[in-house]
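> What would the 3D arrangement of this be:
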Amino acid sequence: MDNLESHRHYQIVEKAIRFINKNFNKQPTLLDIAASVHMSEHHLQRVFSQWAGISPKRFLQFITKQAALDALQRTNSLLEASHTIGLSGSGRLHDLLVTCEGMTPGELKTGGEGVLIQYGICLTPFGEAVLGWTLRGICYLQFIKDRQKTVIDELYRQWPNASLTLNTAEAAKKANNIFSPSLEGGKIHLLLKGTNFQIKVWEALINTHSSQQLSYSQVSQLIGSPKASRAVGSALANNSIAYLIPCHRVIKHNGDMGNYRWGLERKTAMLAWEQALLE
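Here you go, the predicted model:
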């Protein structure tokens, strides 16, 4: 399924998740959910299965609070066993191989002077996004919540002295590589723009994989700063490379999804989509 079709299906899935979250206490049936997106049960079943690879019923099991608590417990067991959270093996079968480097203090000080950034609007399985990259790697990936211009303006604000060029065709190719990796996974390099602490948090998340969800305190333990949960939250809020720096995998210790700068429905969809890939 190409990103255009996946994008269309995601819009339906997003509406369904919004309805489920709003009516969770009423335990809506598949018929109720289908009606909320103006579809038959059969049609919704087909869209979910094409988008996520699993049935709506199975998908819904992934987004329950109990599923989140179970994922946190698995991660906690791993943290108790090892200080290193990155794993090899079948759990990483569908994961991208993401590597990264931080900008130097000098580069940060000049606001990207001398850096050539290409960018474009692209379709993804989680909606429209603006993707930006340099010769050294991807430096920007933000989903569009309201207006394209707002997200593009933010790219220019973050890199005030860089030379920016629109390249929509290449953005589409890169998005396809990111969101439609082969079974062996793709290889992506990131150029990170942040403080040392922020980069430390982002690198820790890059080394997680799709079967993991972490609480803020677990991330702070992971980076060796057990009392820095609030600072971890701030680092996540300043992440400008969505999905590839998987801050969507960080949830509250009680199983609630918590905040996400690109929308709670998108965060929920990402977590369930990743779990579905593992199946």
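> contacts and neighbour counts: CA atoms only from here.
Noted.
> Tell me, how many residues neighbour the closest residue to Q198 other than its chain neighbours?
Of all residues not flanking Q198 in the chain, A235 sits nearest, at 5.0 Å (Cα to Cα, 6 or more residues apart in numbering). Counted by other Cα atoms under 10 Å, the residues lying close to A235 total 19.
> show me the contacts for the most centrally placed residue in the chain.
By Cα atoms, centre = their mean, the chain has its centre lying nearest to Y243, at 2.6 Å. For Y243, the contact set (Cα atoms under 8 Å, 6 or more residues apart in numbering) is empty.
> Contact partners for the nearest residue to L30 once chain neighbours are set aside?
Closest residue to L30 apart from its sequence neighbours, by Cα to Cα, 6+ apart: E41 at 6.5 Å. Going by Cα under 8 Å, 6+ apart, E41 touches 30-31, 34.
> all helices of the protein, in order?
Under the criterion DSSP state H, the chain contains helices at 3-22, 30-36, 41-52, 56-62, 65-81, 105-109, 148-158, 168-179, 196-206, 216-222, 229-237, 264-278.
> Sequence B follows; please return its structure for comparison with A:
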Amino acid sequence: MNTQANEKSYHYGVMRRAIELIDEGGEDLSLEDLAKKMGMSPAHFQRLFSAWVGVSPKRYQQYLRLGHAKSLLHGNFTTLGTAHAVGLSGTGRLHDLFLRWEAMSPGEYARKGAEMQISWGWFDSPFGLALAMGTAKGICGMAFAAETGTEATMADMQSRWPKATFIEDPMMLRPLVTAAFDQRGETALHMIGAPLQIKVWEALLRIPSGHVSTYSEIAQSIGAPRAQRAVGTAVGRNPVSWLIPCHRALRKSGALGGYHWGLPVKRAMLAFEAARSEERSDA
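Okay, here's the model as predicted:
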């Protein structure tokens, strides 16, 4: 297994450090100041930003601010409606990515992966090194190791289906993973979870990129307004991060809350999507 980060993962490392510098500074930093603190020339730093998200460092700082997520809530950008009855399959569209999914039946889920073969592989991503897992029906796992490390990330994901057979096979997963991060083409999900978890994950899929919702709104949308704690647990146990966008779930106050793969990854994802959404709207 080659876990050496390449270009996209390197970009995330730069963004991760930039987030820390912006938080420490308490105010917007100029391109020159940020580049100097990063040990880069302004021109090189500008190119990295453009390659990663397509907006200037100044604009990107606005998206990284903790207050940006809060403004999305106060600006009525939450878009969850009443949930339809939950089925075992469905389709959707995320920008230019066509997404189809199929959920495992409750009986299959209860077997904890017995008689199931799961392929896995490490991939470069805009948010650092990503671990993808999948069955013949689609991607069933997506995790990010930048904050947690590769060993802990692998152990975490394998523990979710302890009786499954895991086989390293990145070639089988590569077309699905490439489409997922490029947000173009078609990819498939295989949701493996309890019935309530499936409902919550379906609700997350209805939150558009560049928008957010709250745990209470998600609970309301699935017809369980008093189950906010259970909803929060299901969000935290989402096995397919990024594609099932648990990073778009916030607290009612606008606080980011937690994120299983590290809060810096969640902040980077929200900023990445906000910038990309604005880029598309301006096109």
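> Let me see the TM-score of these two.
Here the superposed chains carry a TM-score of 0.85, computed using TM-score structural alignment, normalised by the length of the first structure; 265 aligned residues with a Cα RMSD of 2.4 Å.
> and the gap between the residue nearest to Q198 of the first structure and V47 of the first structure?
Distance of A235 of the first structure to V47 of the first structure, given as Cα to Cα, to the nearest Å: 35 Å.
> What of L155 of the first structure?
Here the criterion is Cα to Cα. By it, L155 of the first structure lies 33 Å from V47 of the first structure.
> Cross-check the contact I'm expecting between the residue nearest to Q198 of the first structure and V201.
Yes - with contact defined as Cα atoms under 8 Å, A235 of the first structure counts as touching V201 (6.9 Å).
> Tell me the residues that contact both of those two, please.
Common neighbours of A235 of the first structure and V201 are not found (criterion: Cα under 8 Å, 6+ apart).
> how many neighbours does the residue mapped onto A180 of the second structure from the first structure have?
Matched across to the first structure, A180 of the second structure falls on I178, judged by TM-score structural alignment. I178 of the first structure is flanked by 20 other residues according to other Cα under 10 Å.
> and I178 of the first structure, how far is that from L123 of the first structure?
Taking Cα to Cα, one finds I178 of the first structure at 11 Å from L123 of the first structure.
> same question, G255 of the first structure
Computed as Cα to Cα, the G255 of the first structure to L123 of the first structure distance reads 30 Å.
> and if you look at S77 of the first structure?
S77 of the first structure is 37 Å from L123 of the first structure, where distance means Cα to Cα.
> Could you do L78 of the first structure as well?
Separation of L78 of the first structure from L123 of the first structure (Cα to Cα) stands at 35 Å.
> try I223 of the first structure
From I223 of the first structure across to L123 of the first structure, the span is 33 Å (Cα to Cα).
> For those two, indicate the residue with more neighbours.
Legend: neighbour count by other Cα under 10 Å for I223 of the first structure and L123, higher for L123 (23 against 19).
> Would you confirm that that one contacts L131?
No - under the criterion of Cα under 8 Å, L123 of the first structure is not in contact with L131, lying 9.9 Å apart.
> Stretch 217-230 of the second structure maps to which residues in the first structure?
Taking TM-score structural alignment, stretch 217-230 of the second structure hits residues 218-231 over in the first structure.
> For the matching stretch, buried residues please.
Within stretch 218-231 of the first structure, the residues scored as buried using 16 or more other Cα atoms under 10 Å are 218-223, 228-229, 231.
> how about JSON lines for the residues you listed, with distance to L166 of the first structure added?
Formatted as JSON lines, those follow (distance: Cα to Cα, whole Å):
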{"residue": "Q218", "distance to L166 of the first structure": "39"}
{"residue": "V219", "distance to L166 of the first structure": "36"}
{"residue": "S220", "distance to L166 of the first structure": "38"}
{"residue": "Q221", "distance to L166 of the first structure": "40"}
{"residue": "L222", "distance to L166 of the first structure": "38"}
{"residue": "I223", "distance to L166 of the first structure": "37"}
{"residue": "A228", "distance to L166 of the first structure": "39"}
{"residue": "S229", "distance to L166 of the first structure": "38"}
{"residue": "A231", "distance to L166 of the first structure": "34"}
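> just to revisit the earlier point, L135 of the first structure is nearest to which of the helices of the first structure?
Of all those, helix 168-179 sits nearest to L135 of the first structure, with 12.9 Å by Cα to Cα.
> Superpose on the second structure and give me the mean offset of that closest one.
Compared with the second structure after the fit, helix 168-179 of the first structure shows a mean deviation of 2.4 Å (mean Cα distance after the TM-score superposition for the first structure).
> Can you name every helix or strand that that helix contacts?
Judged by 3 or more Cα pairs under 8 Å, 6 or more residues apart in numbering; DSSP states H and E, helix 168-179 of the first structure is in contact with strand 116-124, strand 127-134.
> Right, I'll leave it there.
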